[in-house]
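Asker: just coords:
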């Protein structure tokens, strides 16, 4: 009977739906709606609050609060109609909070273009999933961008939403997605958002603190299941996890670089300016399509270990109680 626990069923069902279906294309996606809310609130709050930091704090509180309450309210209203309806609403919200399949599909467009020998198309495909300029990148640098994106987003697109889903259900997972969306929309260190987006950027760092480190450890555990190096993953994770501007992104990137035996980081071009970043990992192997395939396997294996480990813990707790 323990396997029929609704919370376990929702988490497991959401992961399976994401793996086989990816993001729904014809249904309303909460992240899109949250994005609309953020854009509207930015206009309103900038007009009504003169202090940009205070306006940014209000944006964070209102966006995350509304996202959580609406998600919880929808589940509650569905349950009032019928328990099965509430379950389906919760399952849908949990499903769309996870992005493993979407991350794979979008990054695979880069790899498929390279397999065809079409470097210009690969550069364009990469430009949709990274912030750096891609027009002048050679093939290894394009692959580096794809590997870094999959590694980093294994943390905030897969492990983090699962962490909050497991911890507090679909409403908390949607609240996390609101935090993540805020950071992606206003968490920039430029003139427009340096002050206004400060609270969102810092809260995103806080929300990802545990999931990022958990992702690194999951990758170490997953590496041998993927034909990669667990020892290398642990060594580089320990050595290079802080070689990143983000307090969190270095953990999954270092674990992935060590498992793959590649070097990540280095120079990137943003708005016509070269930015030198610390390197992560050692160039034991070249940045190739094999490295990209390896990081995708690492993402899925890390997700599987997390889900199975959590299910085992939940079932063990039920038995002991």
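Answerer: Looks like it came in fine. If you're wondering where the values come from, they're calculated on a predicted model, not measured in any experiment.
Asker: hey, let's count contacts and neighbours off CA atoms from now on
Answerer: OK.
Asker: Could I get the buried residue list for the longest helix seen in the chain?
Answerer: Longest helix of the chain, by residue count under DSSP state H: helix 289-320. Neighbour-count burial for helix 289-320, counted by 16 or more other CA atoms under 10 Å, picks out 289, 291-303, 306-307, 310-311, 314-315.
Asker: what does stretch 8-19 give?
Answerer: Residues of stretch 8-19 classed as buried: 8, 9, 10, 11, 12, 13, 14, 15, 17, 18, 19 (neighbour count, 16+ other CA under 10 Å).
Asker: can you check stretch 26-44 too?
Answerer: Neighbour counts over stretch 26-44 (16+ other CA under 10 Å) mark 30, 31, 34, 35, 37, 38, 41, 42 as buried.
Asker: Identify all contacting residues around it.
Answerer: 59, 63, 67, 93, 96, 174, 177, 178, 181, 182, 185 (CA atoms under 8 Å, 6 or more residues apart in numbering).
Asker: Buried subset of those, written for PyMOL?
Answerer: To isolate the buried members of the contacts of stretch 26-44 in PyMOL, using 16+ other CA under 10 Å:
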select buried, resi 59+63+67+93+96+174+177+178+181+182
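Asker: can the contacts of stretch 26-44 go into CSV with extra columns for distance to residue 113?
Answerer: Listed next are those as CSV, based on distance: CA to CA, whole Å:
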residue, distance to residue 113
59, 40
63, 38
67, 37
93, 33
96, 27
174, 33
177, 30
178, 32
181, 28
182, 31
185, 28
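Asker: And the strands in the chain?
Answerer: Ranges of strands within the chain are 264-270, 273-280, based on DSSP state E.
Asker: Against that first model, consider the following:
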């Protein structure tokens, strides 16, 4: 193995360590914010160019995904050609920006601190920033449940899936995944504006998350086994039995594994933009989520992320 190969192999653990140390540095430029800006500027252009909304949405999504992959591949390629250390730094930073384990845990623990202090109104405003549902009537247990669900679902979107694609195609493929994820969060809605135009973005997101979501219960189960007080076997059996019981084809698997590990019931009906969506419960027959489950969920997420990093690192060898 050459020095450049060794440096390339070390980008995954280096990026993971950087995320663990820094989280989301809000004062620094962030590619995900640039992705959002690109989506906002490109959408009206594609709508004007093509009258067929489904075709326009498909070309819009593919152009942005391929375009961002190309930019990331060009930047990392130039870095490696300049010097191994430059390539290592560029690829590490790009992958670091694709990970969000620390920021996810920080957001959840801020809500936990607010609930512990009895500041339910503050916790409600905090949870509204990380979920897409209506939370105006949420009380403490509802807020705790929404927080645990978000931690469970985003362990795939924010950690495992970027690592999975980095192991396959380096930071450029992780960047392309992040664009897919950002597109889905911005246009993948079933409302009059995006029902047709955003359909391709939503389907692509479902497709790229298919494998990481189904691998996640194995890592969550192992992380639960390594965490005192959590039930590893129940995490696996709940994921197997109820992972498909979700409106999303992928989100149910990590949520069911978390539900089993923590011994709580998640999901269920929620209001979105004033409309009641009748989602099935996951973890049927298990206990009610309380604020004490938030730090447990964060601990489980952190250990799952660490195992995912280790697996991706070994797979990239």
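Answerer: Yes, it's here. Only a predicted model underlies this, so the values are computations on that prediction, with no experimental measurement involved.
Asker: can you list the buried residues of stretch 8-19 of the first structure in JSON lines and add distance to residue 113 of the first structure?
Answerer: Shown next, in JSON lines, are the buried residues of stretch 8-19 of the first structure (distance: CA to CA, whole Å):
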{"residue": "8", "distance to residue 113 of the first structure": "39"}
{"residue": "9", "distance to residue 113 of the first structure": "38"}
{"residue": "10", "distance to residue 113 of the first structure": "36"}
{"residue": "11", "distance to residue 113 of the first structure": "34"}
{"residue": "12", "distance to residue 113 of the first structure": "33"}
{"residue": "13", "distance to residue 113 of the first structure": "32"}
{"residue": "14", "distance to residue 113 of the first structure": "30"}
{"residue": "15", "distance to residue 113 of the first structure": "28"}
{"residue": "17", "distance to residue 113 of the first structure": "27"}
{"residue": "18", "distance to residue 113 of the first structure": "24"}
{"residue": "19", "distance to residue 113 of the first structure": "23"}
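Asker: Please identify which pair of those residues lies farthest apart.
Answerer: The largest separation in these, counting by CA to CA, is between 8 and 19 at 16.7 Å.
Asker: still on that earlier bit, just the buried residues of stretch 26-44 of the first structure now: which is nearest residue 281 of the first structure?
Answerer: Out of the buried residues of stretch 26-44 of the first structure, the member with the shortest distance to residue 281 of the first structure (by CA to CA) is residue 31, at 33.3 Å.
Asker: which residue lines up with the closest one in the second structure?
Answerer: Here residue 31 of the first structure is matched to residue 32 in the second structure, going by TM-score structural alignment.
Asker: Residue 279 of the first structure now?
Answerer: The equivalent of residue 279 of the first structure in the second structure is residue 281 (alignment by TM-score structural alignment).
Asker: How many residues are close by that match?
Answerer: Other residues within reach of residue 281 of the second structure by the criterion other CA atoms under 10 Å amount to 17.
Asker: doesn't residue 101 make contact with residue 158 of the second structure?
Answerer: Yes: in this structure, residue 158 of the second structure is within contact of residue 101 by CA atoms under 8 Å, at 6.5 Å.
Asker: Mind checking which of these two has more residues around it?
Answerer: More neighbours surround residue 101 than the other of residue 158 of the second structure and residue 101, with 27 against 21 (other CA under 10 Å).
Asker: Now for that one: which residues touch it?
Answerer: Residue 101 of the second structure makes contact with 19, 20, 23, 155, 158, 159, 301, 302, 305 under the criterion CA under 8 Å, 6+ apart.
Asker: let's see 10 Å
Answerer: Taking CA atoms under 10 Å, 6 or more residues apart in numbering, we find residue 101 of the second structure in contact with 16, 19-20, 23-24, 151, 154-160, 298, 301-302, 304-306.
Asker: How about residue 243 of the second structure?
Answerer: Residue 243 of the second structure neighbours (CA under 10 Å, 6+ apart): 213-214, 217, 236-237, 249-257, 282-283.
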